[in-house]
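A.B. asks: Have a look at this fold, sequence not included:
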């Protein structure tokens, strides 16, 4: 137990050095004309070092926010604004999905065409089955990029047999604990799985989570881009690597909002019931429609 605690504190201390070294040596990981730089990104993106850098930043910002609450409120508003902005933009994929499905039905059933051409000058021409399978991408955009937006808006279904029966302070404690032991670990596990899952569909030789940095640098000698372009059908959608990118985006946004949710819960706990939903930017359907706003 003592060794584990010591290991955690050592990694937190090293996080400052690792972050400073990465910032002061950007050519080692930003210059993607160098194959070794790509492999360093692959390794460190799913590494213990990267986790502790992110976690240490969270600890430092939390410490500053405890000392100066206005700073923490600024962080909350910024991260919630980011979630709202991304979610509101990605939600338009739902409308695009419906319009595209209507067009597909017209093309297939009325005009009896096997393909669909969109654009001017150099048109985008694919088989109708390509556009049909592409609808999955719009659905994935909504699920992954609107998750934290829905959370901010209070739209996720909550089983609150205990939560609804306790007072303001107890609710905020439950929220803080939940963000630390549920949201953050779930986001980290999803990132760890999705990170290597994504890169295995982008480059060869395939990287593995068990590969050391030295082994990946050796593999970089044979590295080449091999972006996944194989569909489930001969003429079907062939951009499935985008789903892996969205999985990573989802995990990153959930981790960021777990931080924001912890900070908001702490501030509302400290400032009392009058601070509930302070600065919260929630969508509204208008006067008289309050009963339909959010799902609880």
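C.D. replies: In hand now; what should we look at? The structure presented is a predicted model; accordingly, all values stated were derived computationally and were not measured.

A.B. asks: Only C-alpha atoms from now on, for both contacts and neighbour counts.
C.D. replies: OK.

A.B. asks: mind listing the strands for the chain?
C.D. replies: Counting by DSSP state E, the chain has strands at residues 115-118, 124-127, 203-204, 224-225.

A.B. asks: Deepest-packed of those, please.
C.D. replies: strand 203-204 (a mean of 17; mean count of other Cα atoms under 10 Å).

A.B. asks: how far away is the most centrally placed residue in the chain from residue 219?
C.D. replies: Nearest to the mean C-alpha position of the chain, by Cα atoms, centre = their mean, lies residue 250 at 2.4 Å. Residue 250 sits 29 Å away from residue 219, taking Cα to Cα, to the nearest Å as the criterion.

A.B. asks: Distance to residue 173 for the strands of the chain - can I get that in CSV?
C.D. replies: CSV is the format used below for the strands of the chain (distance: least, Cα to Cα, whole Å):
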stretch, distance to residue 173
strand 115-118, 53
strand 124-127, 53
strand 203-204, 44
strand 224-225, 47
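
A.B. asks: what's the neighbour count on the closest residue to residue 50 other than its chain neighbours?
C.D. replies: Once flanking residues are discounted, residue 50 sits nearest to residue 44: 6.0 Å by Cα to Cα, 6 or more residues apart in numbering. Residues lying near residue 44 (other Cα atoms under 10 Å) number 14.

A.B. asks: next up, a second structure to put side by side with the first:
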């Protein structure tokens, strides 16, 4: 028990040094013309050191926010605005998906073409089956990058067996506990496994979560890019590495939204029911459609 406390305290204190060193020596992990820099980036992207840097940053910002609530509200507005901006932009992928499906149907059933070309001059030409499978990417974009936007808008389905009958402040306590014990840990675990899953489809030799930094430095001697371009069919969509990148992006966005949700819940708990929905930038379906908002 004591050893665990000492280990935690040491890593917490070392996180200040690690963050400062990373910021002042960006070439060690951002200079991707150097193979060792790539391997350092891969290692530290899901390392204990990075975890404690994130944890320390969260603790420091939260402590400042407890003292200065206007600062915490500012964090909420920035993080929710970030989620809303990404979600509102990526949501257009749903329209692209519908339009592309219509084009595929017309080209395949009416014009009986085997390929489709998009673009001016030298167009992007692929088999129709490629374009049909590529529709999955639009769906993945909406699911992964619009999840936090939907959360901010109150559009996720929830089961309120207890939540709906408790007081306002009790709801905020439940929200705070949920963000700390469920949203943050699950998003961090998703990031941890998704990070190495992604890199195993981008470079060789394949990095592993169990590899030490020294072992990865040895692997860097043979490092080369090997981006996954294998589809499920010979002429099908071959950009499945993008799904791995989206998985990591999703985990990062959920973690940031967990932080934002914790801050909003705390501030609403402290300031009372009058602060519910304060600074919340929610979309509107228009006048007379209020009953349907938050359910789409």
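C.D. replies: Yep, that arrived. On a predicted model such as this, the values are computed, not experimentally measured, just so you know.

A.B. asks: returning to that earlier point: got the contact list for the residue nearest to the centre of the first structure?
C.D. replies: Residue 250 of the first structure makes contact with 144-145, 147 under the criterion Cα atoms under 8 Å, 6 or more residues apart in numbering.

A.B. asks: State the distance from residue 177 of the first structure to residue 73 of the first structure.
C.D. replies: Distance of residue 177 of the first structure to residue 73 of the first structure, given as Cα to Cα: 19 Å.

A.B. asks: ok, these two, which is more surrounded?
C.D. replies: Taking neighbours as other Cα under 10 Å, residue 177 of the first structure and residue 73 compare with residue 73 leading, 18 against 14.

A.B. asks: does residue 273 of the second structure really touch residue 168, like I thought?
C.D. replies: Yes: shown here, residue 273 of the second structure and residue 168 form a contact pair, counting by Cα atoms under 8 Å, at 6.6 Å.

A.B. asks: how close does the longest helix seen in the second structure sit to the first structure?
C.D. replies: In the second structure, assigned by DSSP state H, the helix with the most residues is helix 241-271. For helix 241-271 of the second structure, the mean deviation from the first structure after alignment is 0.4 Å (mean Cα distance after the TM-score superposition for the first structure).

A.B. asks: Also stretch 127-142 of the second structure?
C.D. replies: So stretch 127-142 of the second structure averages 0.3 Å relative to the first structure (mean Cα distance after the TM-score superposition for the first structure).

A.B. asks: from the chain's centre, how far out does that stretch sit?
C.D. replies: 20 Å (Cα atoms, centre = their mean, to the nearest Å).

A.B. asks: coming back round to it: roughly how far apart are the residue nearest to residue 50 of the first structure and residue 295 of the first structure?
C.D. replies: Distance of residue 44 of the first structure to residue 295 of the first structure, computed by Cα to Cα: 39 Å.

A.B. asks: Same check on residue 38 of the first structure?
C.D. replies: Separation of residue 38 of the first structure from residue 295 of the first structure (Cα to Cα): 43 Å.

A.B. asks: Those two: which is more packed in?
C.D. replies: More crowded of residue 38 of the first structure and residue 295, by other Cα under 10 Å: residue 38, with 20 against 12.

A.B. asks: how about the residue nearest to residue 117 of the second structure when sequence neighbours are not counted, what does it touch?
C.D. replies: In space, residue 117 of the second structure comes closest to residue 125 once its chain neighbours are excluded; the distance is 4.2 Å by Cα to Cα, 6+ apart. Shown in contact with residue 125 of the second structure (Cα under 8 Å, 6+ apart): 115-118.

A.B. asks: Show me what residue 125 of the second structure aligns to in the first structure.
C.D. replies: Residue 125 of the second structure maps onto residue 125 in the first structure, with residues paired by TM-score structural alignment.

A.B. asks: Also residue 217 of the second structure?
C.D. replies: Structural correspondence for residue 217 of the second structure with respect to the first structure (TM-score structural alignment): residue 217.
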